[in-house]
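All I have is the shape, not the residue letters:
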């Protein structure tokens, strides 16, 4: 009997894979009774039914690990709750390293696991052999064991979630295709759908796109950006192998392979370095429980390595050679949250082959987000607002996902850059910088000079966990900024104009600092949420009585635009993205004033142009707006130049800077300088989960100015006291390196992780930032402890300070 389609719902979930079923389950658990899930064919068709079902708890950050651990715990409980066997068993996992570089990586991951309270231990090759007797361990030089990892039956997990949702009042209907999402005045109003050739409309204010590899096209119809693309994913399943006992899940990332014992058979799967995109011309209408054509030639090199690694495979028959599609994203992270283009349009898709372990936690987090109006904790890594509009381009996606599939098991070296789909967004200075030795990285599609090679030096990265081939280049750039003058191209900054009669009152409500300042004043501020967490870290320049320029990181531009537009009331305010209109050249260092005086007739003295002010200047034969601010902790100016004049201004600065030793500098140097100065970085050191006072940014909060979002949380924290503090660390040994996620050890106990790190070339060793718990403790108490940083299992003594180790009184920026 066909289920009737309701005419109204609080939410319509599109897609009946494990993701959609998880969202339905968790919303119904929160008391949302009118939840409707529509599946175009049958539950689990598409991707879920053929997933490998690996449950690995450790992820690249604490919150992603929190979600994965939640999934594992949920899947253990689901069988008792629903009566459906989930196949969940915590048989553990082993990851082996065949190279020294991989050993460093997995040992760093083990330190991270300890910091995240994940059960882990480093084991010897002999112990690996004891746990996995079928394995060739002759060239294994290290391994890590996580005993609470495991595996499950993906289809049954989805079915159990679906049953749990139904038990709590959700309606799940198969054989219904959503044809459009209705909208009015910028928000969702309903969906149209088809069942057995008949059309229906459901009124709703919330839609959740859980459509997997169909998700991009579904979103496009509503003007929403969900950049993902399907790739072919291969594995084999052997015939039954006599005497094969239960085994841990095994990962051999150096050979791109994973192994899973299941019912006396072995499953061998791969994340090969160059994948095969699929579905470039769309996905046919009747696609359901379909397999893709076999391509044994593509899989053969993987299988050859697998037979060497596990010799019993040579005589085991192949029961199944499987090829199925899975969706991948440009940065290997899935999408979660409300789309910035359309209110009430939510997304949970693009799981990059880790959908089973992710979906339990992702469904919980999204349900809470929808219920409470804000995420339960920092989810910026997977936030849909990180997606750039251009990334829905199919040619871009086809090229990029051929790389992202393989990155799952590639060496996760620090500073690793994407190799595919490059050059989409370029500064007007790109060719100038390229000609002068720039080696580019990419953020939000922007090509940015990360470091500058010498004339005889190869212009490419040589990745390592030790000092990479650009370390000395960065040192020279860094010291030029500290002792002379450096020039950065920061055109990738996001630039937003907020203007209109009510612009001031609007921004006063959103920003924590006082913005009722004279025109040409620059204010450093944060936009907070109701918990006092940091939603945006920015500068606001008052251009006139009714116009303001907001400068934000390039990676957060879409997020920041969405936050502004979300909080716009019936106010006369216009919000415009003007990022492409201006280039930004940063002149930084103690000789910056001398350089500016050589290229401009304007007065750059402290009296004429004090810190924190902006004004129009003549430069060369052009004009610029010069902002006296800094992110490196030195005297300097950010020059905002119309893009048509940017090349001329660059040439004028370069010509005039020769006598001063002007050095072109890259983003690696910007980062190392700002970490020496303990300047915070949004997404690493400060997030929407980090209270502005605990982040040490109380100086940028003015509670006396009147009401603003987060004010009550700031007052409450002032009264209650801090529960943790952001501390700067410097290693006593000049040799080890800090990147991020190294464990902070206080008096012998792990208490947190390094949020960001780099080498302090002026201070002479690696420097990092990280939060330390301090309930009831004074600042002196926090600093009185003994600190170490655990790096790949080795603990290194560290100095800790709450004030910046470099120029603590900020005298240099006001020279």
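Perfect, I can see it now. The structure displayed is predicted, hence computed values, not measured ones.

can we go C-alpha only for contacts and neighbour counts from here?
Fine.

Was I right to think residue 273 contacts residue 408?
No: if you go by C-alpha atoms under 8 Å, residue 273 and residue 408 don't touch, sitting 9.0 Å apart.

what about versus this one:
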């Protein structure tokens, strides 16, 4: 029930702020109390690196129009008297943050929807989504053992941890996996009054005062994935078996950080599943595989603060065909089909839960479930000191270690260990010649008798050029905004090769296919069919002259 406005990007912050403002108005509109209290929040730093990070976050907050104050340890103590601050370097206070009652928020939203004509069916199991091969046509369900069907040309999968398997039954990619999430609530504590929400990410912990009790929750570095063999048919609103040994290190730190935990009784120790995604960002938008199949799932434990804004954005997106603003951060089209693999998801989400409270260094790379997609020369690059980053599952050489240098990232908020390497590589390209492995870039073939006419309509530049010529261009939407940045090479009279960024290949494929209409063209993803080596720099022509007649 924490309402934290600040998100990693400006537009996700806009959605979180919308949620907060919506919940503030729900009680008056619906008569259902939401429990919203704008108590503010405090994040404290125990290390120099965290202190640097949260001060940067405070700067971002101000840019994003979120009130933020950098506070000293003494000011933290004044705001949170129960906190041990001897080792606190400082904190950031967001006065406009708050907390709410998630169950009542859901009830208020449901009542508001009914007031505007919606029908809410409870105790109903969705058994499948029907389609005609290109778009959805309805939803099948069971109610008290009887089958039913609702005709619909728009369906939104908000199935949470059940959503992945439901989507898969329609051929839709929705990579998420449940993890066990732990929290503890004390017995009532004498004299405990309203306090800001508190985050101590260096100890993986968050705290919330609630009705005179104290809640302690955790995002531990290595989480426990759950439901690898599927979710039991009768599992709903249930808890999982206690694992106090797993939670004990968090509680031990809490007893030092908040001495009241040494003597307070335990009212509730809860372990329940929540869904997490491979990159800690939720999913919104229309699935590229099936028209009319929309997604709002995978909220990574920030569902309450995200859902109000996500609902607003999705409603506008469905109604107008375009999101209200750039939502690529959470666009479902970034999801890759291979990410549905359960082994991959189990490994990755064991890390991503903990990354919520890890140091968010620039260029930080995931450690789990690596090596899924590699170019044909991967091992050659590795032997020459390549240090790889991951993008859309591809292992890509981000920089090369030199001499006895350790070939791995050493993260920092100041200059990182690869800065000099990157400079040398940059200057080699700028002043000499270098070879790039660009096999990960998306490669899309567009062919057929209408290929030229179709691409002339889709692209901003003139692509009707001689065979063998390459054109740099963009694909634009109806507002003139850029949907894709690409190169188009004409291979023959009726065949073109489009090269697009690796991260947006599925999005770009979906954009092309959505606008084919009656054009006689075939669109094929040829990314894995061809490796690509690019020779760049002012010395490239001379080098080619030496090796090619």
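Perfect, thanks for sending it. Just so it is clear, the model here is predicted, and its values are computed rather than measured.

Could you check which of residue 273 and residue 408 of structure 1 has the larger neighbour count?
Set residue 273 of structure 1 next to residue 408 and count neighbours by other C-alpha atoms under 10 Å: residue 408 wins out with 19 against 16.

residues contacting the equivalent of the more buried one over in structure 2?
Alignment note (TM-score structural alignment): residue 408 of structure 1 maps to residue 356 of structure 2. Going by C-alpha atoms under 8 Å, 6 or more residues apart in numbering, residue 356 of structure 2 touches 219, 280.

Quick check: the gap between residue 356 of structure 2 and residue 261 of structure 2.
24 Å (C-alpha to C-alpha, to the nearest Å).

With residue 296 of structure 2 instead?
Per C-alpha to C-alpha, residue 296 of structure 2 is found 37 Å from residue 261 of structure 2.

Neighbour count for the two, which is higher?
Set side by side, residue 296 of structure 2 and residue 261 show more neighbours around residue 296, with 23 against 19, by other C-alpha under 10 Å.

The aligned partner of that one in structure 1: helix or strand, and which one exactly?
Per TM-score structural alignment, the equivalent position to residue 296 of structure 2 in structure 1 is residue 348. Taking DSSP states H and E as the criterion, residue 348 of structure 1 maps to strand 345-349.

and the gap between the counterpart of residue 588 of structure 1 in structure 2 and residue 234 of structure 2?
Aligned counterpart of residue 588 of structure 1 in structure 2: residue 536 (TM-score structural alignment). As judged by C-alpha to C-alpha, residue 536 of structure 2 and residue 234 of structure 2 stand 59 Å apart.

Which one of these two is surrounded by more residues?
residue 536 (16 against 7).

for that one, what are its contacts?
429, 433, 434, 435, 436.

Make TSV from the residues you listed and add neighbour count to it.
Formatted as TSV, those follow (neighbours: other C-alpha atoms under 10 Å):
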residue	neighbour count
429	18
433	19
434	18
435	12
436	12
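
Tell me which of the residues you listed fall in helices.
Judged by DSSP state H, helices contain the following of these: residue 429.

and of the contacts of residue 536 of structure 2, the nearest to residue 382 of structure 2?
For those, the residue nearest residue 382 of structure 2 by C-alpha to C-alpha is residue 436; the value is 13.7 Å.

What residues in structure 2 pair up with stretch 781-799 of structure 1?
On structure 2, no counterpart of stretch 781-799 of structure 1 exists by TM-score structural alignment.

coming back round to it: the strand holding residue 348 of structure 1: average distance to aligned residues in structure 2?
Superposed on structure 2, strand 345-349 of structure 1 shows a mean distance to its aligned partners of 0.2 Å (mean C-alpha distance after the TM-score superposition for structure 1).

next SSE after that strand?
Proceeding N to C from strand 345-349 of structure 1, the next assigned helix or strand is helix 355-372, under DSSP H and E.

residue boundaries of the helices in the stretch 51-200 of structure 1?
62-82, 100-115, 125-131, 154-167 (DSSP state H, counting those that start in this stretch).

What helix or strand is residue 499 of structure 2 located in?
For residue 499 of structure 2, the enclosing helix or strand under DSSP H and E is strand 495-500.

equivalent range in structure 1 for that strand?
Under TM-score structural alignment, the match for strand 495-500 of structure 2 in structure 1 covers residues 547-552.

go on, stretch 82-94 of structure 2?
Under TM-score structural alignment, the match for stretch 82-94 of structure 2 is residues 134-146.

Please apply the same query to stretch 191-211 of structure 2.
With TM-score structural alignment as the criterion, stretch 191-211 of structure 2 aligns to 243-263.

what's near enough to touch the match of residue 296 of structure 2?
Residue 348 of structure 1 neighbours (C-alpha under 8 Å, 6+ apart): 19, 20, 208, 209, 210, 334, 335, 336, 337, 362, 363, 366.
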